[in-house]
Structures are given as structure tokens and as C-alpha cells.
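[1] Okay, predicted coordinates and the sequence, questions at the end:
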Amino acid sequence: MTPTSQVDLDTVTPGGEIALGGDGPVATLTLGTGQRLNVLRRDDWAALERAAVSLASREELRAVVVLGRGGVFCAGSDLREWDGATPEDVSASFAGMEAALQAIEDLPAPTVAVVEGFAAGAGCQLALACDLQLVGRSARIGMPIGRLGLLVPPTFATRMSLRIGPGRTKDLLYGGRLLAAGEAHRMGLITTVVDDGAVDAALAELLAHWDGLSAASLRASKAAVNYGLDALVQPARRAPQGRACDPSEFAWRLDTFLHRHRTLPPR
């Protein structure tokens, strides 16, 4: 069971930032174009949601692989889209991100994020929305959004807390730092770390192992674990979204960030 060659479907965005591939037991969701650390715009998050929803009904699926182009997973949302945006615009963007993340979480088949380079901000959340994370050793992951005056929603915090607990989650959110893969693995934020040159082989080995198992059993195992966590997840999903940014600081913080970081490091 290996990912088939990528096939462009109706769920891709016009610029190819989200592509759905594979018509067999493994589907791939490929992020970005390999440029600018694969940051995603609102239309891209909407396309990702549509792609995930389209996969939910495919009973033959044994796995969904989420990965980025060009050796980078995803450095979050495209901050240039928020230049001059109102707080309401930013909140709408966060709602679109969350819809895509929940669509990934709600897939009945096992999911694995293949993380290379960066998984930052909403890119970190996307990796955590997958069941497993296969991470290259040099990759970095985290939520460095405090410097921008962005306000973490309950769903974002819950994804982290369920893996590493509330104390460590607060420490990471307060500090806004990116973790090296090894540290993220030791604290339980991600599931697997492999050498950078071994990522493809490790993914192939994982998918081959799943190929020998009952598809019904794989799906039932996922459903059973998720059922036990539902009481913790649903309150965050039902919570009012609230503001996504601090209106008194966001505009100047974003402007400072964009003008000081023309290459747009991860959010």
C-alpha cells in the first residue's frame, strides 16, 4: 500500500496549492507549491476542507497522507492576506482553518502527516489534526503566534493539550517557540522522528504494515480512541469562536513582522 501518483481533481485550488491524489487505498493531500514555506490562503483552507470531505465517503481508503511540496510541510496561513484586514476578516480566516482541520480529524481512515522543514502556526495544527506525525529530524514544529497579537482559540489549545497536557501547552503557547523534532517527540507532541533521508522509506514501511491489517479494524481503532476523547474535544468545538486577534495590536505587529521578514518565516 503506497501512495499512488498525484492526480489533480476538482478539489485543487486554481494555483495548485492543495492537490488530492490517489484513487486506491491510499490518498495524498499535498500542500502548497513548494514556495514560501507552503503558507496557505483562505481559498486553500477551503479547498483542503473540500478535499477531506470528499475522502470521508471512500470506504476503500486505508490511509490518508498529508504532506507538503518542496521538503516543507506548512508554515501556517499566508500573513500577506491579512495586511490591512479587519479583525472580522481574521476571524473568518480562522473559521476557515478550523473547518479544514476538523474535516481532517473527522476522516474515518487513519491519517498521517509527513512533516519536513516547518509545521508552524496553523501548519502545526494541521499536523496535530492527523492521527500520526512522521517527522524528519531537522524539522521544527510549534505555535509562534503570540508575537502577532493573534488569539489562540480553544480548539487549537485542545489539540495540543490532549497530546502533552495543559501545563506544557501553556508553556509552548506563552513562549511561542518552535520545537526541534526530537524535543517535540520526547514530550509526546508528535509520534515518530526519523532521519531526514529516511522519511520516504519510513512512510512506505508504515503504509505497507497497514496494508496487512484489516481495514475495518483500523477504522474501528480510530473511532474507539476518538469516542473516548469526544467529551474533551466537543466543548472546544462548540465554544464561541470569539476574536481571533487583538484589535489594538494586531495591525502594527503584523506590519512590523511583514516588513522585517520579507521571506515570511513561519507564523
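    Okay, I see it. Residues are numbered from 1 along each chain as shown.
[2] contacts, neighbours, all on C-alpha from now
    OK.
[3] so is Ala216 in a helix, a strand, or just coil?
    helix (DSSP: H, G, I helix; E, B strand; the rest coil).
[4] Asp195 versus that one, what's the distance?
    Between Ala216 and Asp195 the computed distance is 32 Å (C-alpha to C-alpha, to the nearest Å).
[5] One more: Ala27?
    Taken as C-alpha to C-alpha, the span from Ala27 to Asp195 is 24 Å.
[6] Comparison target, given below:
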Amino acid sequence: MAEFVTLETSTEHPGVGTIVLARPPMNALNRQVQDELLAAAEQASVRDDIKAVVVYGGPKVFAAGADIKEMNDMSFADISKIAGRLQAGIGAIASIPKPTVAAITGYALGGGLEVALGADRRIAGDNAKLGVPEITLGIIPGGGGTQRLARLIGPARAKDLIFTGRHVGAEEALEIGLVDQVVAPDEVYNAAVAWASKFTAGASSALAAAKTAIDAGLDTDLDTGLKIEAQVFAALFATHDRTVGMSSFIENGPGKAEFTGK
């Protein structure tokens, strides 16, 4: 059973799974947390009762980064053996083929911000502080930060944050596109659940296909991206939800389909 990362569901919000980080006091992402994140993401990916996922660090802090004490004595040979696993664990949320949202309170720094970058949407409290301060340790972000941050906010802004290691507040984060919504700290989780709940009755295969087309397309040229789109678009015609959706549209008009997720 996981010690620091759990996947929780509730009858109050059916269809929404919450991946909770709980390693007090700051949710430092040691190797165990990274492995548990990967396991939670894998579980959320395959569970049919979970249609969308919230990632939450609790009411005080999202995650303040990797466990520096654990990394301090590692040599080049040591870190080379685990760098891929570290990147997979911290970036695990990106592998979930369902809508995902990071609910950010307090600090989301270094690896903590990299976890949030793996989500499809980020909702922050107005007290949030975000950044990638690895440069102040003589290293760079290694959990996907150099790649996902640049894709999200553009290379110039990403370089500013990575080169300086500075923290940004919630309002600046919203202005530069690092987060998508800012709310009061005690409303962060509820706002994230409200967004995730929009998809619990949706066409799961179509949502997964849309996510694949967008994410995979961003990693390649336009022509290849269009081929990816065409492939996943055509594959949806083998799903039951496509039949339900189109039949409902013809018979009852738009927005009234009752999807089964198949």
C-alpha cells in the first residue's frame, strides 16, 4: 500500500479521482514518492470508474520539489541510472489518458511544478508560488521542466524562469499562461473538482483521442500531427460512444447523448 501518494474517489464526486500527495511538511518528491506517483497514474489510467483526475497536495502546499538531501550524495553514475525513472515518476500525470487538473496551493517548486506541468489544466490559489529554482543548486529541471514549460509558456519565458530560478506569484503565473485559473486558496480543490466533473459523463474514448492528437501533435511537425489526428479520428468510428453520440444528435439534437465510455 502506498505511503505518500494515494488515489481517492468519493460518492460526492462520482467519476473524479484525486491523486493526493501527502509527505509532510512540504511533499518533497523523493524516489518513493516518484514511484508511488507513477503507480497512482497507472491505476487512474485503467480504472473505468475514474473519468477525470485531480492532483492535489493538500490545503497548504502542492509540492516544494525533489528531495535534495536524497540527491546530495549522488554521483554522475548514480543519477544516470535513475534519471529516466525520475522523469517518468515526476511526469506521470501526463501519461493519464483522461482530463487532468492540478490543484495548486502554496508552493509548487522544482519537481512540484513539474508534476503540475503534466496536467491538462492548472488551478492555483492566490497565495501560490511557482518556479523552477534548480539553477540555484547548480543543476536544471530534470523531471520534464525544460520541455513542458517551454511548450506551455514559450521558450523565452521558460528560459527566464529556468535561468533565474525565481518564483512567480499566482497573478503573474496566470498572465504568462503557467496557470489557467486563480481562486481563493480554500476554493482550489473545489474548483479543480468542478472542472474535472465536466467530463465524468463524457465520451471517454473521444476525450482520450483528443488528448493524444493534441499532445502527440505538439511533439512533431504539422503534417505528421495531421496524420495523427486523422488516425485517432477514424478509430473513434469503432466505438459505441460514436454510435450513441451521432444517433442522439439526429434524434434529439446536440448535447443530449448518454455515453457509456465504450
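    Done, it's in. Here the structure is a predicted model, which is why all the values come from computation and not from measurement.
[7] quick one on the thing from earlier: please identify which of Ala27 and Asp195 of structure 1 sits among more neighbours.
    Ala27 (26 against 12; other C-alpha atoms under 10 Å).
[8] mind checking what that one lines up with in structure 2?
    Mapped onto structure 2 by TM-score structural alignment, Ala27 of structure 1 lines up with Gly17.
[9] and that match, helix, strand or coil?
    Applying three-state DSSP: Gly17 of structure 2 is strand.
[10] Now do the helices in the stretch 1-150 of structure 1.
    Per DSSP state H, counting those that start in this stretch, the stretch 1-150 of structure 1 has helices spanning 42-56, 87-105, 122-129. These are given in chain order.
[11] Out of those, which gets nearest to Gly228 of structure 1?
    Nearest to Gly228 of structure 1, of all these, is helix 87-105, at 14.4 Å by C-alpha to C-alpha.
[12] Indicate which one of the helices of the stretch 1-150 of structure 1 is closest to Ala231 of structure 1.
    Of the helices of the stretch 1-150 of structure 1, the one closest to Ala231 of structure 1 (C-alpha to C-alpha) turns out to be helix 87-105, at 15.1 Å.
[13] Can you give the distance from the closest one to the centre of its chain?
    Chain-centre distance of helix 87-105 of structure 1: 12 Å, with C-alpha atoms, centre = their mean, to the nearest Å.
[14] according to the alignment, stretch 186-202 of structure 1 goes to what range in structure 2?
    Counting by TM-score structural alignment, stretch 186-202 of structure 1 sits on residues 175-191 of structure 2.
[15] Just give the nearest non-adjacent residue to Glu17 of structure 1, would you?
    Gly32 (4.0 Å; C-alpha to C-alpha, 6 or more residues apart in numbering).
[16] tell me the contacts of the one you found?
    By C-alpha atoms under 8 Å, 6 or more residues apart in numbering, the residues touching Gly32 of structure 1 are 16-18, 38-40, 68-69, 74.
[17] are any of those residues buried, and which?
    Neighbour-count burial within these applies to 17-18, 38-40, 68-69, 74; the criterion is 16 or more other C-alpha atoms under 10 Å.
[18] Let's have those residues in TSV, adding distance to Glu183 of structure 1.
    As requested, the buried ones among the contacts of Gly32 of structure 1 are arranged in TSV below (distance: C-alpha to C-alpha, whole Å):
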residue	distance to Glu183 of structure 1
Glu17	30
Ile18	29
Asn38	23
Val39	24
Leu40	26
Gly68	22
Arg69	24
Cys74	19
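[19] Identify the farthest-apart pair in these.
    Farthest pair in these, by C-alpha to C-alpha: Leu40 and Arg69, 12.3 Å.
[20] Can you tell me the element the aligned residue in structure 2 for Lys170 of structure 1 falls in?
    Using TM-score structural alignment, the partner of Lys170 of structure 1 in structure 2 is Lys159. Secondary structure assignment for Lys159 of structure 2, by DSSP states H and E: helix 155-164.
[21] any idea which helix or strand comes after that helix?
    Later in the chain than helix 155-164 of structure 2, the nearest helix or strand by DSSP H and E is strand 168-169.
[22] what's the average distance of that next one to structure 1?
    Comparison of strand 168-169 of structure 2 with structure 1 after fitting gives an average deviation of 0.6 Å (mean C-alpha distance after the TM-score superposition for structure 1).
[23] so how far is that strand off the chain centroid?
    That offset, for strand 168-169 of structure 2, works out to 19 Å (C-alpha atoms, centre = their mean).
[24] helices and strands around it, which ones?
    With contacts taken as 3 or more C-alpha pairs under 8 Å, 6 or more residues apart in numbering; DSSP states H and E, strand 168-169 of structure 2 sits against strand 129-131.
[25] Tell me the residues of structure 1 aligned with the strand it packs on.
    Alignment note (TM-score structural alignment): strand 129-131 of structure 2 is matched to residues 140-142 of structure 1.
[26] Likewise for stretch 247-259 of structure 2?
    So stretch 247-259 of structure 2 sits over no part of structure 1, by TM-score structural alignment.
[27] swap in stretch 29-36 of structure 2?
    Stretch 29-36 of structure 2 maps onto residues 40-47 of structure 1, going by TM-score structural alignment.
[28] burial count for Gly212 of structure 1?
    Counted with other C-alpha under 10 Å, Gly212 of structure 1 comes out at 9.
[29] His259 of structure 1 now?
    For His259 of structure 1, using other C-alpha under 10 Å, the count is 10.
[30] so what corresponds to it in structure 2?
    So, by TM-score structural alignment, His259 of structure 1 is left unmatched.
[31] And for Ala100 of structure 1?
    Aligned partner of Ala100 of structure 1 by TM-score structural alignment: Gly89.
[32] Next, the contact list for its match, please.
    34-38, 143.
[33] what do you get if the cut-off is 6 Å, keeping everything else the same?
    34-35, 37-38 (C-alpha atoms under 6 Å, 6 or more residues apart in numbering).
[34] where's the closest residue to it other than its chain neighbours relative to Ala170 of structure 2, distance?
    Spatial nearest neighbour of Gly89 of structure 2, excluding adjacent residues (C-alpha to C-alpha, 6+ apart): Gln34 at 4.4 Å. Gln34 of structure 2 sits 26 Å away from Ala170 of structure 2, going by C-alpha to C-alpha.
[35] got it, and Gly202 of structure 2?
    30 Å.
[36] between these two, who's got more neighbours?
    Shown here are Gly202 of structure 2 and Ala170; by other C-alpha under 10 Å, Ala170 has more neighbours (25 against 18).
[37] Asp126 is in contact with that one, correct?
    Yes - assessed by C-alpha atoms under 6 Å, Ala170 of structure 2 is found in contact with Asp126 at 5.3 Å.
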